[in-house]
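[1] Predicted model follows, preceded by the sequence.
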Amino acid sequence: MPVINRIAEFAADMKGWRQQLHRMPELEFDLPRTAGFVADRLREFGVDELHEGIAQTGLVAIVEGRGPGPVIGLRADMDALPITEETGVGYVSENVGKMHACGHDGHTTMLLGAARYLAETRNFAGKVALIFQPAEENGAGGNVMVEEGIMDRFGIDQVYALHNAPGVEAGAFYTTPGPIMAAVDTFEVHIQGVGGHGAMPHETRDPVIAACGMAQAIQTIVSRNHYALDDLVVSVTQIHAGTVDNVIPDTAYINGTIRTFDPRVQQMVMRRLQEIVDGQAASYGVGARLDYVVGYPATVNDPDRAGFAAAVAAEVAGESRVVADAGREMGAEDFSYMLRARPGAYLFIGQGDTAGLHHPKYDFNDEIAPVGASFFARLVERAQPLAGA
């Protein structure tokens, strides 16, 4: 079954919504224009309930079906990124230094398209909760919405989300049972040495050399401290020290990211980082402080719901364009918090041959929005069919 005919009929409207959202990117929880635009559309569609101001600018809209039944949640993220856009499109960001470089404008549009169709047809039992979330990129808005009680407040039994995937055939889908995206943590090392003249290093305790030693030693965590078949990434991404060529500085700074799936691996990395920082600091005669920040947990699909969602995707896109066991990847997602609270699944929809996510030339492919909206709509209808349907 291809794109739903009714959704295809208002595809041009969806394109307009998406491009308007693209013009007005906002960051984290500060999404007044974006949330206002979404709320206006939902009122036009005639949703039964609209709850605003959740996690500051998040929204939950309720659409009631034509019979009693459970509640299914569908989530879209709304926030943009602090990136200066380089697409050159006619609907370029009007907020300099901010852009929708991850396609959240498209995700929001796909869910709005599903909302319009579901509010018109109501060909399902129970209710659907349409979750429009702030602060996915930074701030864990998904966790805030969960902590503010949306799952219990609206009686949500299961929950689903989509993300676009550049480099994958437009309109194709993939997912996997179990873990699909990694937990993400960050670390910072603040090194305190004794600076001095570059010509007299013997009078200093050089934090630059200590930083280099720590960065190299950190690489051994992956190569020598963990089982090779347990997925793990430890990347040093920043080293900052010094200002001029003839002065050894007092301080140095190291920053990096850690990606894991297994909490035991995560704990091992935390322990080894502390041991390396302490040991290298002693070796080089400097002081050092490790700050380890635990971030988003792993995104873990319920196996049964992932299989069900893949089957629904096959109805829309065709079986040959759906991979139901694609394996996991090392990116991270705060939809993980919602999947911790309720069973469900996270899927990717192909965006075609475009610039990658978080790239200044990225732009969401409007051609896939009706496909994603059709997936969401069919998911509701298949999960909660009317009696006798």
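    Now that the structure is in, tell me what you want to look at. Residues are numbered from 1 along each chain as shown.

[2] From here on, just use CA atoms for contacts and neighbour counts.
    Will do.

[3] sec struct for H358, please.
    Following DSSP: H, G, I helix; E, B strand; the rest coil, H358 is assigned to coil.

[4] now the end-to-end length of stretch 115-127.
    12 Å (CA to CA, to the nearest Å).

[5] the strands in the stretch 151-300 of the chain, which residues?
    156-166, 173-174, 178-181, 183-192, 196-197, 232-241, 247-248, 251-260, 287-294, 299-301 (DSSP state E, counting those that start in this stretch).

[6] Show me what the next helix or strand after the last one is in contact with.
    Moving toward the C-terminus from strand 299-301, the first helix or strand encountered (DSSP states H and E) is helix 303-317. Outside helix 303-317, the residues within contact range by CA atoms under 8 Å, 6 or more residues apart in numbering are 1-3, 171-178, 319-324, 343-346, 371, 374-375, 378-379, 382.

[7] put this beside the first:
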Amino acid sequence: MTQHEQRPEQAGAGIGAGPGTASGPGAVAAGGGLRVPDGFLEDLIALRRRLHAHPEVGLMLPRTQEMILEAIADLDLEIALGTETTSVVGVLRGGRPGPAVLLRGDMDGLPVVEATGLPYAADTGTMHACGHDLHMAGLVGAARLLAAHREELPGSVILMFQPGEEGYDGAGVMLREGVLEAAGERPIAAYGIHVSADAPSGQISTRAGTLMAAFSVLEVRVIGRGGHGSRPHEALDPIPAMAEMITALQTHVTRRTSVFDPVVVTVGEVHAGSAPNIIPGEAHFRAGVRTFSPRMATRMAAQLPELVTGIGRSHGLTVEATFRTVLPATINDDAEAGFFARTAQGIFGAERYVDLENPRTGSEDFSRVLAEVPGAYGFVGAAKDFDPEDMPASNHSPMAVFDDSVLADQALLLATLARDRLRAAAGEGDPAI
């Protein structure tokens, strides 16, 4: 796909426009080819609401794991449980031999006190404010659809239920646990979906190339010599130097980086001093750095520590600076992103698909999987009464409300991606892959 700009009203004119026969969330297109049984959506909604009422945070989610295991118990899967996490990996073997495809759903909630007032709201001081309850239920739904069509599958599907997406690098942990080898060979493709509380219900979107930003942290310790505020010439004051560093970071972004390969630097944490008349001996700050290409991330890792160290040296100060990449950019494979788009439009119609003009500035640890396996990540809108003039609460808000009528569509899209990718590998499907 060429990376052109496209307005939402042009959806379908970009990667892989194709026919469709359904509109609106929950309206499942017959052209998808996978039979959706009666009561399918209602069962997924019930599961999602049970999960929503009991969110857990981090890498260890025992109750969530138990609910997932119960939901997939009758699907004849090969199950492996995490050793460093409460992850669940299920391998669904198809009726014919072939390669493997991976589908992922994250499991963890956030330390947010829910304020939605929903009858199934959590009262635990934690909340599924990012929609991971829908991700789990949607992946369970995909597993059920694929199990019902097992004999059609020329290969295997790895179901990756992942804890610890919210700042714990759970995907990286699961890679160490061996999720990519769960089927006996590495998958040929990997797919994931994220719901959005501030996009119209049922709207599906992705883009080729960079979809989400990399996130890194610059940590700086400025070491001087403390003293009395009335005799600054006898001290080595770290505060003016730190202020100069913070300003210089923004100048560096605007004068040393291309607007076509952007960088966002946010200094969100500053610490120095204890009293107005005391010059402290040290000052500290931390900055978040978001980049959209591996090349720029590498440049910033070299240049920003060098910049602040040089400023400190000019003031006669010692500077300790570290640059740590927390998550790499989420980069969709061009061919797999096109396949994702064609699959979505083929099931739901071109009017339901949006080819994103720009990457999202948030970060996502599915980037770890996409760095190892070609694949694509995309979004499904879940704002039931979307009004662009009165935007609903977004993901991570204590007021975020997700329309769970999108669950059947989410499950059908994941299942169709897996089935059709295996078919393509067997020479039976999309020749563009």
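    Done, it's in. Quick caveat, the model's predicted, so the values are computed rather than measured.

[8] TM-score of the superposition?
    Counting by TM-score structural alignment, normalised by the length of the first structure, the TM-score of this superposition works out to 0.91. Behind it: 387 aligned residues with a CA RMSD of 2.3 Å.

[9] Tell me the spacing between whatever residue of the first structure lines up with G117 of the second structure and Q19 of the first structure.
    Under the alignment by TM-score structural alignment, G117 of the second structure pairs with G88 in the first structure. Going from G88 of the first structure to Q19 of the first structure by CA to CA gives 13 Å.

[10] Have a look at the two and say which one is more surrounded.
    Q19 (22 against 9; other CA atoms under 10 Å).

[11] what about the strands of the stretch 151-300 of the first structure, which gets the closest to I276 of the first structure?
    strand 287-294 (9.9 Å; CA to CA).

[12] so that closest one corresponds to what in the second structure?
    The alignment of strand 287-294 of the first structure onto the second structure (TM-score structural alignment) covers residues 318-325.

[13] Also stretch 135-152 of the first structure?
    Going by TM-score structural alignment: stretch 135-152 of the first structure matches residues 164-181.

[14] I'd like the distance from that stretch to the chain centre, please.
    Stretch 164-181 of the second structure sits 13 Å away from the centroid of its parent chain (CA atoms, centre = their mean, to the nearest Å).

[15] What residues of that stretch count as buried?
    For stretch 164-181 of the second structure, burial by neighbour count (16 or more other CA atoms under 10 Å) applies to 164-166, 168-174, 177, 179-180.

[16] now do stretch 200-214 of the first structure
    Neighbour-count burial for stretch 200-214 of the first structure, counted by 16+ other CA under 10 Å, picks out 204-208, 210-211, 213-214.

[17] what does stretch 60-73 of the second structure give?
    Residues of stretch 60-73 of the second structure classed as buried by neighbour count (16+ other CA under 10 Å): 60-61, 64-65, 68-69, 71-72.

[18] What of stretch 258-275 of the first structure?
    258-262, 265-266, 269-270, 272-274.

[19] Translate P238 of the second structure into the numbering of the first structure.
    By TM-score structural alignment, P238 of the second structure lines up with P207.

[20] which residues touch the residue nearest to its match when sequence neighbours are not counted?
    Spatial nearest neighbour of P207 of the first structure, excluding adjacent residues (CA to CA, 6 or more residues apart in numbering): G193 at 5.1 Å. Residues counted as contacts of G193 of the first structure (CA under 8 Å, 6+ apart) are 204-207, 249-251, 285-287.

[21] hang on, the earlier thing: how big is the offset of the match of strand 287-294 of the first structure relative to the first structure?
    Compared with the first structure after fitting, stretch 318-325 of the second structure has a mean deviation of 1.5 Å; criterion: mean CA distance after the TM-score superposition for the first structure.

[22] and what of stretch 295-304 of the second structure?
    Mean deviation for stretch 295-304 of the second structure: 2.3 Å (mean CA distance after the TM-score superposition for the first structure).

[23] what's the matching range in the first structure for that stretch?
    Using TM-score structural alignment, stretch 295-304 of the second structure pairs with 264-273 in the first structure.

[24] quick revisit: can you give me the distance of the residue nearest to P207 of the first structure to A288 of the first structure?
    With distances taken as CA to CA, G193 of the first structure is found 9 Å from A288 of the first structure.

[25] if I line the two up, what does T257 of the second structure land on in the first structure?
    Match for T257 of the second structure (TM-score structural alignment): H226.

[26] which residues does the closest residue to that match other than its chain neighbours contact?
    Of all residues not flanking H226 of the first structure in the chain, V265 sits nearest, at 7.4 Å (CA to CA, 6+ apart). Contacts for V265 of the first structure (CA under 8 Å, 6+ apart) come out as 226, 230, 232.
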